[in-house]
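> heads up, no residue letters with this:
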């Protein structure tokens, strides 16, 4: 049986590149998997290399790794950019799913993988009855620090305001960060089931 994942990266070039590289790795490692990357209109397309990169992606689309570009019909604010494109994302997913039904040995939609800044797309996954996974495009150190600080807050380890440590030289031990060497990790976390 074949499976399809749909990726929705946040519409900035750094997030798009990370998502594309992850998609490439996944399809290289699993022959039964195909991936469609839905590319929202980028928030800042200020150089020719970005447009050339997207054009090159579309030109290399195939049955295992496909790029679906959503055109920009209107400019929106940064805060509402992803939300305003949800209807277009739904139409793109529906088009992909409808396209599967016409193929012999068609893949089954296995889930939607959304960028950490595209959580409003979770509703699209829910509408299609598939799991939604969160893809964290930043480095693992930033994630480790954020999770550790949240844990300290949840456990009420520190009773402090923002200004209590303003001119402090206090150290914060973050056990998940290594002193010597680098840690690399990819975290996909199912968020809607």
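Everything's here; your move. This one's a predicted model, so the numbers in the text were calculated from it and none came from an experiment.

> CA atoms for contacts and neighbours, from now on please.
Noted.

> and residue 3, how many neighbours does it have?
16 (other C-alpha atoms under 10 Å).

> any idea which helix or strand comes after the host helix or strand of residue 23?
Per DSSP states H and E, residue 23 falls inside helix 13-29. Next along the chain after helix 13-29, taking DSSP H and E as the criterion, comes strand 33-39.

> orientation of the helix or strand following that following strand relative to helix 13-29 in degrees?
Downstream of strand 33-39, the first helix or strand assigned by DSSP H and E is helix 48-59. Counting by axes from the mean of the first three to the mean of the last three C-alpha atoms, to 10 degrees, helix 48-59 lies at 30 degrees to helix 13-29.

> got the contact list for the residue positioned nearest the centre of the chain?
The structure's the chain has its C-alpha centroid closest to residue 115; by C-alpha atoms, centre = their mean the separation is 2.2 Å. Counting by C-alpha atoms under 8 Å, 6 or more residues apart in numbering, residue 115 touches 7-10, 15, 134-137.

> Got another one to weigh against that:
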């Protein structure tokens, strides 16, 4: 009898920084425990039209949200049906966090993977201007994304505590914000030797919308 693999479905933002960190995290996990397997769902197309009322960053988030049905269909038909696997969770990042709604519908837990680490205290004037843009929607968009962090089962961060101890400690103390969920540091996850191969993999994954590890 074939033993079912414990499948994690990664839904990273289709940008090289998010994709590389997510792939390295999956590779490290699979090397540590061969009971797991991983699938990646990556949306290829860009929005067909750009609203003059929304910043590009906000439009990108809305575009990702509009593909919940496609993601659900892909998980059912391309992950669950072809092979004897047991999906144990969806791994999302900040910009794909709306996909936790898909996880809830399918009865899977969801995990947040912060691909670029936390931020220790920095002056507000070095933050991206869109975080202060209340008229263009940037401020509210990011606020709503962060508010959903507490709906995930755990927060996984591409960093290590010695590097960002203040940020890890502060987040751990925000009990009302994270609902006492566990916080894991698994970094640094880098692909310094195979950068070109990873970019090629990203292009291939985007063309096919899914890449199996």
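Arrived safely. The shown structure was predicted, so the numbers you read here are calculated from the model rather than taken from an experiment.

> sorry, back to before: just the contacts of residue 115 of the first structure now: which is nearest residue 32 of the first structure?
residue 7 (16.5 Å; C-alpha to C-alpha).

> which ones are touching that closest one?
Residue 7 of the first structure makes contacts with 19, 35-38, 112-115, as judged by C-alpha under 8 Å, 6+ apart.

> could you redo the last one with a cut-off of 7 Å?
The contact partners of residue 7 of the first structure, taken as C-alpha atoms under 7 Å, 6 or more residues apart in numbering, are 36-38, 112-114.

> so which pair among those is furthest apart in space?
Pairwise distances across the contacts of residue 7 of the first structure peak at 11.9 Å for 36 and 114 (criterion: C-alpha to C-alpha).

> quick one, which of the two is more surrounded?
residue 114 (28 against 24).

> Let me know the secondary structure of the more buried one.
Taken by DSSP: H, G, I helix; E, B strand; the rest coil, the conformation at residue 114 of the first structure corresponds to strand.

> Can you give me the distance of it to residue 125 of the first structure?
Distance of residue 114 of the first structure to residue 125 of the first structure, computed by C-alpha to C-alpha, to the nearest Å: 10 Å.

> Residue 95 of the first structure now?
14 Å.

> Same check on residue 23 of the first structure?
Going from residue 23 of the first structure to residue 125 of the first structure by C-alpha to C-alpha gives 18 Å.

> for residue 49 of the first structure, same thing?
Per C-alpha to C-alpha, residue 49 of the first structure is found 32 Å from residue 125 of the first structure.

> To which residue of the second structure is residue 14 of the first structure aligned?
Counting by TM-score structural alignment, residue 14 of the first structure corresponds to residue 17 in the second structure.

> Could you give the number of residues near its match?
14.

> if I look at it, how far off is residue 46 of the second structure?
Relative to residue 46 of the second structure, residue 17 of the second structure is positioned 18 Å away (C-alpha to C-alpha).

> for residue 164 of the second structure, same thing?
From residue 164 of the second structure to residue 46 of the second structure the distance is 34 Å (C-alpha to C-alpha).

> Name the residue in those two with the higher neighbour count.
residue 164 (16 against 10).

> Please work out which residues of the second structure line up with stretch 51-68 of the first structure.
Alignment note (TM-score structural alignment): stretch 51-68 of the first structure is unmatched in the second structure.

> what do you get for stretch 114-133 of the first structure?
Using TM-score structural alignment, stretch 114-133 of the first structure lines up with residues 92-111 of the second structure.

> Residue 72 of the second structure maps to what in the first structure?
Aligned partner of residue 72 of the second structure by TM-score structural alignment: residue 90.

> Tell me if I'm right that that match and residue 124 touch.
Yes - with contact defined as C-alpha atoms under 7 Å, residue 90 of the first structure reaches residue 124; the gap is 6.1 Å.

> who has more neighbours, those two?
Neighbours were counted for residue 90 of the first structure and for residue 124 using other C-alpha under 10 Å; residue 124 has more, 20 against 17.

> residue contacts, the more buried one?
By C-alpha under 7 Å, 6+ apart, residue 124 of the first structure lies in contact with residue 90.

> roughly how far out does the helix or strand containing it sit from the chain middle?
Here residue 124 of the first structure, judged by DSSP H and E, is contained in helix 122-127. On the basis of C-alpha atoms, centre = their mean, to the nearest Å, helix 122-127 of the first structure sits 14 Å off its chain's mean C-alpha point.

> and the very next helix or strand once past it, how far from the second structure on average?
Note on helix 122-127 of the first structure: by DSSP H and E, the next helix or strand toward the C-terminus is strand 132-135. Here the mean offset of strand 132-135 of the first structure against the second structure after fitting is 0.6 Å, by mean C-alpha distance after the TM-score superposition for the first structure.

> Going toward the C-terminus from strand 132-135 of the first structure, what's the next helix or strand?
helix 140-154.

> could you say what helices and strands that next one packs with?
Using 3 or more C-alpha pairs under 7 Å, 6 or more residues apart in numbering; DSSP states H and E as the contact test, no helix or strand touches helix 140-154 of the first structure.

> The match of residue 72 of the second structure - that's part of a helix, no?
Yes - counting by three-state DSSP, residue 90 of the first structure is part of a helix.

> For it, give me its contacts.
Here residue 90 of the first structure is in contact with residue 124 (C-alpha under 7 Å, 6+ apart).

> Lovely, talk soon.
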